[in-house]
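Participant: Here is a sequence with its predicted model. Questions after.
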Amino acid sequence: MAVRVHAVDDGFVVDGEWEGCAAANAFLKHLAGRAFSAATVRAYAFDVLNLARFLIDRDLGFTAVTPVTVFEWIDWQGVRRDPRPGAAPRRGRQRAAAASTINRRVAAVRALFEYLVMTGVRADNPVPSPRRGQGLRPSARGLLGHLGPGRPRTGGRLVRQPRLLPESLDADAVDGFVSSLRTHRDRAMVWAMLLGGLRSAEVRSLRLADVDFGRRRLRVLGKGSKERVVPVDAVFFTELSAYLRLERPPGLVTPECFVVLRGPTVGAPVTEAGLRSLFRRHRELSGAGRVRPHRLRHTYGTELASAGIDLMVLRELMGHVSPETTA
């Protein structure tokens, strides 16, 4: 039986013929008990799953993981040399992971072993901690010295990670993609990302009660259960109104705004897999291959920054915790 992640009533579990399943599931339950969001717990589960598949592939035991094993796991994933998203793998090689993806997986596995140390299962954490700075970070940063020293770094990175500018989309790509959409629901979801800067998860979890048609605002529950109020252009509310009037099943009690319109799960909230499938299908139909949910959000932020909006205001609209992320 292959090792995999699947959803259960109280979260996610790693299941299969792997000796680390019990420890991994105890860790995931620990995260859920600390009120981590379901999406975060799911991400941790898949990061641990990647380690499990490596250990199975190399016939290595979970309890025998050492720092050398961790670096072998990093090599096994393969670091993408071209930092651009979507870069094609070289002939004869499997698609390599981005440096940011590998660092995220390493951080998740480091947290797993830290939990095992805390609970007395292991005596040490085998995931190495990289060298840190010497405490010489400037007290003020930014062009005008308007940013503080930032949050202290924790965990660190074992793979050098290039700092790339956010990728925005040109008007032709957006127009081509939107013109291929066939329902008011789909257009409303895309406009929420492009004209409101919502993350894909925020669009899927948006509730009818969070929509203020009068003021043309949305109340958004973002990362870390942080709420923000976002004004959105009228074109979004036009499509949303048409969707609610013409497409959403009448009498539906589902609190989420966007639901499945056909098939056996009609009336259920749009899922992450469903949204990915929607974007993949319409990228093929429109030929706008660069359109992704998060690039729509990046385009929103880039356009506002180009228009000269204050950095602190943009930070609030984007739902960023740190100004450094926005800058």
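Facilitator: Yep, that arrived. Residues are numbered from 1 along each chain as shown.

Participant: okay, CA-based contacts and neighbour counts for the rest of this
Facilitator: Fine.

Participant: What residues sit buried inside the helix or strand encompassing residue 285?
Facilitator: Element membership for residue 285, per DSSP states H and E: helix 272-286. Residues 275, 279, 282-283, 286 are the ones in helix 272-286 that count as buried (16 or more other CA atoms under 10 Å).

Participant: now do stretch 199-216
Facilitator: Buried residues in stretch 199-216, counting neighbours by 16+ other CA under 10 Å, are found at 199-207, 210-211.

Participant: Give me the residues contacting that stretch.
Facilitator: 189, 192-193, 217-222, 231-234, 237, 255-258, 269-272, 293-294, 297 (CA atoms under 8 Å, 6 or more residues apart in numbering).

Participant: which ones among the residues you listed are found in helices?
Facilitator: Members of the contacts of stretch 199-216 lying in helices (criterion: DSSP state H): 189, 192-193, 234, 237, 272, 293-294, 297.

Participant: Mind picking the two most distant members of those?
Facilitator: Comparing every pair within the ones in helices among the contacts of stretch 199-216 by CA to CA identifies 234 and 272 as the most remote, at 25.9 Å.

Participant: Check the burial of residue 231 by counting its neighbours.
Facilitator: When neighbours are counted by other CA atoms under 10 Å, residue 231 registers 15.

Participant: Quickly note the distance from residue 237 to residue 190.
Facilitator: Residue 237 sits 12 Å away from residue 190, taking CA to CA, to the nearest Å as the criterion.

Participant: Looking at these two, which one has more neighbours?
Facilitator: Remark: of residue 237 and residue 190, residue 190 carries more neighbours, 26 against 20, as counted by other CA under 10 Å.

Participant: Mind checking which of the buried residues of stretch 199-216 land in strands?
Facilitator: Residues of the buried residues of stretch 199-216 located in strands (DSSP state E): residue 211.

Participant: what would the buried residues of stretch 199-216 look like in TSV with distance to residue 61?
Facilitator: TSV is the format used below for those (distance: CA to CA, whole Å):
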residue	distance to residue 61
199	38
200	37
201	36
202	39
203	41
204	39
205	39
206	43
207	45
210	48
211	51
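
Participant: Return the member of the buried residues of stretch 199-216 nearest to residue 42.
Facilitator: Set against residue 42, the nearest of the buried residues of stretch 199-216 by CA to CA is residue 201 (12.9 Å).

Participant: second one coming, line it up with the first:
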Amino acid sequence: MEAILEEFDQYLALERGRSAHTRRAYLGDLRSLFEFLAQRHPDAGLRALTLPVLRSWLAAQASAGAARTTLARRASAVKTFTAWALRRGLIAEDPSVRLQAPKARRTLPSVLRQDQAIDAMDAAASGAAQGDPLAIRDRLIVEMLYATGIRVSELCGLDVDDVDTSRRVLRVLGKGNRQRTVPFGLPAHGALTSWLTEGRPKLATAASGAALLLGARGGRLDARQARTVVHQTMAAVTGAPDIGPHGLRHSAATHLLEGGADLRVVQELLGHSTLATTQLYTHVTVARLRAVHDQAHPRA
């Protein structure tokens, strides 16, 4: 089974362009399925992979408290695997064709108000004013995430050459290895200039390579460190929700739409493959308008 999973992992990486995070999640889901299968059919291998078994496995996950989003992802992992296994001749038929999983509920994400976003940027800038290279980097993390709406993995994956300072744009490699160009404004440009001239040179080592953002030891910044930076910055803003990098992405998209940006433009900026994903932010905007209306209108 491990040999099969290793080959499947290579397929996900090379042919489907899945990220390392997605591949780890899919392989973890499949190992869970294989353990479930081995308990019921110890010596049958993939031959015992039937629709009733898949349904029983998902039902057991649901009974154990798995969220709808988790069940949806696990069903997707199984469907991708069985389709691949059928093409490879590992199974005679695809048992997941009629497999259904509960659709993930789309919840409204927590977002900053525009004044809270400004306060967060000011908090990051005040920390960088002392000249500490890590504080200068942290300011850039917060500014760039909010200015561009890119994912934290995309930000940490940037190289110095991916930044065009004259045009104020980033060349971003997103999900599925899709490349897009994302602009950023003058405040983020100022944070970037400070980092490149005052911060990065103090942290760079021979092992830094071309990485734009660096950790304390000079290596490429890890996404977990960037998340910690965002949470710490939000903690300094009175009344702000405790959001991470994805919350800044949500906030950027919401504020763009509130400012009159076209939905298709926001889709391109965020790197969404379908417009339906971007449309979630229109729901956020309407929900916020209704909340204000309910609070302020005497006959709401």
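Facilitator: Alright, I've got the coordinates. Owing to the predicted nature of the structure, the values given are computational and were not obtained by experimental measurement.

Participant: TM-score for this pair?
Facilitator: The TM-score (TM-score structural alignment, normalised by the length of the second structure) is 0.74; 261 aligned residues with a CA RMSD of 3.0 Å.

Participant: Narrow the contacts of stretch 199-216 of the first structure to those that are buried.
Facilitator: Looks like these have 189, 192-193, 217-222, 232, 237, 256-258, 269-270, 293-294, 297 buried, using 16+ other CA under 10 Å.

Participant: rewinding a little: how close does the helix holding residue 285 of the first structure sit to the second structure?
Facilitator: Comparing helix 272-286 of the first structure with its match in the second structure after superposition yields a mean distance of 4.8 Å (mean CA distance after the TM-score superposition for the first structure).

Participant: which other helices and strands contact that helix?
Facilitator: If you count contacts as 3 or more CA pairs under 8 Å, 6 or more residues apart in numbering; DSSP states H and E, helix 272-286 of the first structure packs onto helix 171-180.

Participant: elements contacting the helix it packs on?
Facilitator: Helix 171-180 of the first structure sits against helix 272-286, with contacts defined as 3+ CA pairs under 8 Å, 6+ apart.

Participant: What count of nearby residues applies to residue 247 of the first structure?
Facilitator: Residue 247 of the first structure: 16 surrounding residues under other CA under 10 Å.

Participant: Could you verify my assumption that it touches residue 261?
Facilitator: Yes: with contact defined as CA atoms under 8 Å, residue 247 of the first structure reaches residue 261; the gap is 7.2 Å.

Participant: And the helices in the first structure?
Facilitator: Under DSSP H, the first structure gives helices at 21-33, 38-57, 67-77, 99-118, 171-180, 184-196, 200-205, 234-246, 272-286, 293-306, 311-318, 323-326.

Participant: per the alignment, residue 109 of the first structure corresponds to what in the second structure?
Facilitator: Counting by TM-score structural alignment, residue 109 of the first structure lines up with residue 78 in the second structure.

Participant: Also residue 189 of the first structure?
Facilitator: With the correspondence set by TM-score structural alignment, residue 189 of the first structure lines up against residue 141 in the second structure.

Participant: show me the contacts for its match.
Facilitator: Contacts of residue 141 of the second structure by CA under 8 Å, 6+ apart are 155, 226, 229-230.

Participant: Shared with the first structure, which of those residues?
Facilitator: When these are mapped onto the first structure and checked using both residues aligned by TM-score structural alignment, their matches' CA atoms under 8 Å, the preserved contacts are residue 155.

Participant: ok, of the contacts of residue 141 of the second structure, which one's closest to residue 262 of the second structure?
Facilitator: Using CA to CA, residue 155 comes nearest to residue 262 of the second structure of the contacts of residue 141 of the second structure, at 23.8 Å.

Participant: Tell me the counterpart of the closest one in the first structure.
Facilitator: By TM-score structural alignment, residue 155 of the second structure lines up with residue 203 in the first structure.

Participant: Relative to residue 13 of the first structure, how far out is its match?
Facilitator: Residue 203 of the first structure is 25 Å from residue 13 of the first structure, by CA to CA.

Participant: Buried ones in stretch 56-70 of the second structure, by neighbour count?
Facilitator: 57-58, 61, 70.

Participant: likewise stretch 115-131 of the first structure?
Facilitator: Of all the residues in stretch 115-131 of the first structure, those buried under the rule 16+ other CA under 10 Å are 115-116, 125-128.

Participant: Count the neighbours of whichever residue in the second structure pairs up with residue 225 of the first structure for me.
Facilitator: Using TM-score structural alignment as the criterion, residue 225 of the first structure maps onto residue 177 of the second structure. Using other CA under 10 Å, residue 177 of the second structure has 12 neighbouring residues.

Participant: From residue 27 of the second structure, how far out is residue 177 of the second structure?
Facilitator: From residue 177 of the second structure to residue 27 of the second structure the distance is 20 Å (CA to CA).

Participant: repeat for residue 261 of the second structure
Facilitator: With the distance defined as CA to CA, residue 261 of the second structure ends up 39 Å from residue 27 of the second structure.

Participant: So for these two, which sits in the more crowded spot?
Facilitator: residue 27 (20 against 13).

Participant: residues contacting the more buried one?
Facilitator: By CA under 8 Å, 6+ apart, the contact set of residue 27 of the second structure is 5, 9.
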